[in-house]
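Trainee: Show me how the following folds:
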Amino acid sequence: MILKANRLNDVKEYYFSKKLREVGKLMAEGKPIISLGIGSPDLSPPAEVLDALTSSLSDTMAHGYKSYQGIPELRAAMSGFYKTYYDVEVNPVNEILPLMGSKEGIMHISMAFLNEGDQVLIPNPGYPTYSSVTKLVGAEVLQYNLTEESGWLPNYSEIEQNDLSKVKIMWVNYPHMPTGTKATDKLFIELIAFAKKHNILIVNDNPYSFILNDNPKSIFQYKGAKDVALELNSLSKSFNMAGWRVGMVLGADKYLTELLKVKSNMDSGMFYGVQKGAIKALGLTGNWFETLNKAYEKRRTLIWKILIALNCEFNKESEGLFVWAKLPSGISSEQMTDKMLYEKDVFLTPGTVFGSNGEGYIRLSLCVPEEKLKEVLQRVSIV
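Mentor: Purely as a prediction, here's the structure:
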C-alpha cells in the first residue's frame, strides 16, 4: 500500500463528514432522526436568482471556460453589494476575487502566504477548517482563547504572552461561529492595531453578517484595514445558495495578486450560470433579508424553547445561523449529543467540535423547518 502524505498525520476527517455517515446509517435503519447539526440553508434562493440561472443556459458563452477572476459583471455586482450594505468602496478590477465558496479561500490564503514553520492564530472555539488547512500546508496552529467571560472576543494581553514573531495570519470570524457573538467597532479597530503592531495578516471570515442582524459590518469599514486585512464573504447563508459555491475574497491588490497565483492553478473558472445567478442575488432590492430573518426569528424562538426544556443557558442577543448554548453542570458536550441522538433521535453538534473551549456547550442550527423543531420540542419535553 502507498503510504499517505505526512501532511495528513495531524489532520482528521471533517467531523460532519464522519458523523453524518453514522446519522445516515441510523436513518436507514428506520430511526426518525431530526438533524439540528448542519448550517445548510433549507430555504430556497430568491426566485429571480433561479430565473437568472436557467435563462443564462442558452447564452452562447454559457458552457465554456470562464475567467479565473470571474466575469467583470460579477465583480461589479460584488463591489456594488459592499457599497450598498457595508458602505465600503472596493475596486472591482483588482480588489475582489470570486471564489467557489469562501471555504476554498481558506486554502488559497494559506497556500499563498504560509511556509512550513510559520504560525497562525486560530480562535478556540472556531471553525475547524482554519486548523486543518493550517496543518495541511505545514504551518503551526497557535490557538487564542475565546471564552464566555471575555464575551467570546480576543484577549490581546493574553495573546501577547506568546512569542508572535512567527505568526503570519490571524483568523477571525464575526459574527462569530459557533457562538453568535456580534461584530463591534471596538473589535475591528483593535484587530487592525494589533495586526499593524505585530505585522500579521488578519483574515475576517464574514458569511453570517445578514442573518438575524440589521447592522452588517465589514472590517473594511475601519481605517487602515486594507493594509493588513482580507475578508471572506459568501452567498451561501445570505441567499440560501450553499450548494452553488459562490464566495469572494476582498482586499488590496498586493494580496489578491498572490492569491490569484494559487487559484489559477487549482480551478478553471466558475460556471457561467452560477455567476449570472449570483449577480442577480447581489443586486436584489426590497425586503429579501427582512423576509429571510422573519423565518429565522420564528425558528430561533422554537430553538430557545427546546433549550429551556434541556435546562440550557443561551444569549438572546446573538446573531447568525446557529444558537450556542451552555449545558447544565454534570454532562459533557459529547454526552449530551449522544444522549439526544440515541434517546431522542435528534442530532446536535457538540461544542468540542470547535475546540476545547467548546466543552460544556452545544450548537443548534436554524436550518430546520418549524414543523421539525416543534417535533423536537415535543420529544425533549417528554420525560
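
Trainee: C-alpha only now, for contacts and for neighbours.
Mentor: Will do.

Trainee: residues near the spatially closest residue to Phe113 that is not a sequence neighbour, how many?
Mentor: Distances taken as Cα to Cα, 6 or more residues apart in numbering place Lys168 nearest to Phe113, at 7.6 Å, with adjacent residues excluded. Look at Lys168: counted by other Cα atoms under 10 Å, it has 21 neighbours.

Trainee: Thought Ile200 was touching Lys168, still the case?
Mentor: Yes: contact status for Lys168 versus Ile200: in contact at 4.9 Å, counting by Cα atoms under 8 Å.

Trainee: middle-most residue in this protein, spatially?
Mentor: Pro207 (5.2 Å; Cα atoms, centre = their mean).

Trainee: Would you confirm that it belongs to a helix?
Mentor: No: membership of Pro207 in a helix is not supported by DSSP: H, G, I helix; E, B strand; the rest coil, which gives coil.

Trainee: ok, which stretches of the stretch 151-300 of the chain are strands?
Mentor: With DSSP state E, counting those that start in this stretch applied, the stretch 151-300 of the chain shows strands at 167-172, 201-205, 229-234, 247-251, listed in chain order.

Trainee: TSV for these, including distance to Ile2?
Mentor: Listed next are those as TSV, based on distance: least, Cα to Cα, whole Å:
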stretch	distance to Ile2
strand 167-172	33
strand 201-205	36
strand 229-234	36
strand 247-251	35
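
Trainee: Out of these, which is closest to Ile211?
Mentor: The minimum distance between Ile211 and the strands of the stretch 151-300 of the chain falls on strand 229-234, with 12.2 Å, by Cα to Cα.

Trainee: one step back: from Trp152, how far off is the residue nearest to Phe113?
Mentor: Distance of Lys168 to Trp152, computed by Cα to Cα, to the nearest Å: 22 Å.

Trainee: picking that back up, just so I know, which of the strands of the stretch 151-300 of the chain lies nearest Glu13?
Mentor: The nearest among the strands of the stretch 151-300 of the chain, by Cα to Cα, is strand 167-172 at 20.9 Å.

Trainee: Here is the second sequence; please produce its structure so I can put it next to the first one:
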Amino acid sequence: MKGFAERVGSVEEYYFSAKLREVNQMIAEGKPVINLGIGSPDLAPDKVVVDALRSTAENSQAHGYQSYQGIPELRASIANFYSREYSVTLDPTKQVLPMMGSKEGIMHLSMTFLNPGDEVLIPNPGYPTYTSVTNLLGAIPVFYSLDLTKAGRPNLEELENQDLSKVKLMWINYPQMPTGAPGSRAILQELVAFAKKHEIVILHDNPYSHILTKEPISILSIPEANDVALELNSLSKAFNMPGWRVGMLVGREDWIAKVLKVKSNMDSGMFLGIQKGAIAALNLGENWFGDIQSTYQSRRKLVWKLADKLNLTYDTNAAGLFVWCKVPEGKTADQVVDELLYERNIFITPGKIFGSEGDDYVRFSLCMPEFKILEAINRIK
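Mentor: This is a model prediction of the structure:
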C-alpha cells in the first residue's frame, strides 16, 4: 500500500458525521437527548409527494437507469417553480439540471470550474462544505466576513483591497446559513456588479428561501445576473425531503452544459419515483408554504425563549431554519454546548464549525416538535 491521496489530509470528517455518533451512543445508553443541532426537517412531505413515489415504484417498468438530466417533466416543473416563486424565466431543456442534493452540486460545480491553486471566496461563517470541497480539489479558500447588522452584506470594501486576480468562484447563501442573515435584492445587485468587475462566477446556494422569509429571492431575478451567476436550490428544507436527495442547478446554459459533463461521469440519474415525487412537491400550492412558515414561526418563538433562559442574544429579523446566538461575556461557545449536552441532554451546534467568525456563537435548529423544545426549556433551571 503506497499511501492515501494527499487530498484526504486536507479535510476532516464532517462535524455532524462524527458528533452524531456520540449523540446516538448517549441515546443508546438511555440518555434523553433532545437534538437541536441538525437541520434535518422532522415534518413529513405532503401526501401527494409520497403517493407519487409509491405509485411509480409499483410500476415494474420504472426501475431502470434514468437520464443524467432528469426527465423532461421534472425540468419543466423546476422551470415553472422558478417562474411562479421567483419571477425567473428558465429554458427547461438547457438551463435546468436536477441534482442529487445541493452537496453533490457543490462538488460538481467546483470540479467544473476549479484548477489547483485557483482561489474561492467563501463566507465566514458559512457552510463547511464550501471549504472542504475547495480543499479537496487543491484550490485555495479565501474567507470574507459578513455584516450581520446589514442583512449579511459581504464586506466588499475589504475584498476590493485584496488581490482578486486568482479568484474564480464566490459562494453566497441567502438566507444565510448559519446566521440567518436574510440578504436583500440590493446586496445581490452589488454582488452581481462585483462579479462582473472582477470576472468572478457567483454561486448562490439558495435552499432556505421559503423558510421564515418575507419574499423568496433568486439571484437570477437580478438584472444581468445570468451573465455571472448560477444558483443551487433544494427540496430538502422547503418540502421536508432531506433524505430524498433532490436538488437543482439553474442558470447559464453553456455553464450548465459544462457541469453536465462532470455529473454524467459521476452518477446514473435519479430514481424515477423520486423524480415523480419531486414533481408533485414543486407543484404544491401556496398553502404548503404558509403552513411551513406557521410551524417554524411557532418553534422559533420557543427557541428564542430557550435562548433567553441561557442569556444568549439573537437577531429577531433573521430567516431560515436556524437561530444563531451569541454567547454571553465570560463564557465560551464550547462551554455552553458541553454544559447543555452533558448536563441537560440538549445538543446544539458550536458556531466554530462554520468558521472563525462563529467562535462566540451557537446554533439552534428548528427541526424539532414544539413539545420537545418546551421540554428543553423546562430542563434549564
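
Trainee: what TM-score comes out when they're superposed?
Mentor: Overlay of the two chains. TM-score (TM-score structural alignment, normalised by the length of the second structure): 0.98; 381 aligned residues with a Cα RMSD of 1.1 Å.

Trainee: Next, please give the residue ranges for the helices of the second structure.
Mentor: 15-28, 47-57, 72-86, 102-113, 128-136, 156-160, 185-198, 253-263, 272-282, 286-309, 333-344, 370-379 (DSSP state H).

Trainee: okay, the ones you listed, which one's buried deepest?
Mentor: Most buried of the helices of the second structure, by mean neighbour count (mean count of other Cα atoms under 10 Å): helix 272-282, with a mean of 22.

Trainee: Which residue in the first structure aligns with Pro223 of the second structure?
Mentor: Superposed on the first structure with TM-score structural alignment, Pro223 of the second structure falls opposite Lys223.

Trainee: ok, now which ones touch its match?
Mentor: Residues counted as contacts of Lys223 of the first structure (Cα atoms under 8 Å, 6 or more residues apart in numbering) are Ile189.

Trainee: Can you list the neighbours in contact with stretch 160-180 of the first structure?
Mentor: Applying Cα under 8 Å, 6+ apart, the set of residues contacting stretch 160-180 of the first structure from outside is 113-114, 117-123, 125-127, 130, 152, 181-183, 198-206, 208-209, 318-324, 354, 363.

Trainee: Just the buried residues from those, in PyMOL please.
Mentor: In PyMOL, this line selects whichever of the contacts of stretch 160-180 of the first structure come out buried by 16 or more other Cα atoms under 10 Å:
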select buried, resi 114+118+119+120+121+122+123+125+126+127+130+152+181+182+183+199+200+201+202+203+204+205+206+208+209+318+319+320+321+322+323+324+354+363
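
Trainee: give me the number of residues near Asp59 of the first structure?
Mentor: 10.

Trainee: so how far is Ser264 of the first structure from it?
Mentor: 24 Å.

Trainee: Also Ala112 of the first structure?
Mentor: Using Cα to Cα, Ala112 of the first structure is found at 12 Å from Ser264 of the first structure.

Trainee: Also Gln119 of the first structure?
Mentor: Noted for Gln119 of the first structure: a distance of 25 Å to Ser264 of the first structure, by Cα to Cα.

Trainee: Ok, Ser44 of the first structure next?
Mentor: 31 Å.

Trainee: From Gly273 of the first structure, how far off is Tyr64 of the first structure?
Mentor: One thing to correct before we go on: residue 64 of the first structure is Gly, not Tyr. For Gly64 of the first structure, the distance to Gly273 of the first structure - Cα to Cα - is 11 Å.

Trainee: Could I get the contacting residues of Tyr184 of the first structure?
Mentor: Careful, residue 184 of the first structure is Thr; it's not Tyr. Applying Cα under 8 Å, 6+ apart, the residues contacting Thr184 of the first structure are Lys217.

Trainee: Now the aligned partner of Leu188 of the second structure in the first structure: closest residue in space that isn't a chain neighbour?
Mentor: Following TM-score structural alignment, the counterpart assigned to Leu188 of the second structure within the first structure is Phe188. With Cα to Cα, 6+ apart as the criterion, Phe188 of the first structure has its nearest non-adjacent residue at 5.9 Å, and that residue is Ile219.

Trainee: for the one you found, what are its contacts?
Mentor: 188, 204, 225, 229, 231.

Trainee: will you turn those into JSON lines that also has distance to Ser35 of the first structure?
Mentor: Shown next, in JSON lines, are the contacts of Ile219 of the first structure (distance: Cα to Cα, whole Å):
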{"residue": "Phe188", "distance to Ser35 of the first structure": "34"}
{"residue": "Asn204", "distance to Ser35 of the first structure": "28"}
{"residue": "Ala225", "distance to Ser35 of the first structure": "39"}
{"residue": "Ala229", "distance to Ser35 of the first structure": "36"}
{"residue": "Glu231", "distance to Ser35 of the first structure": "30"}
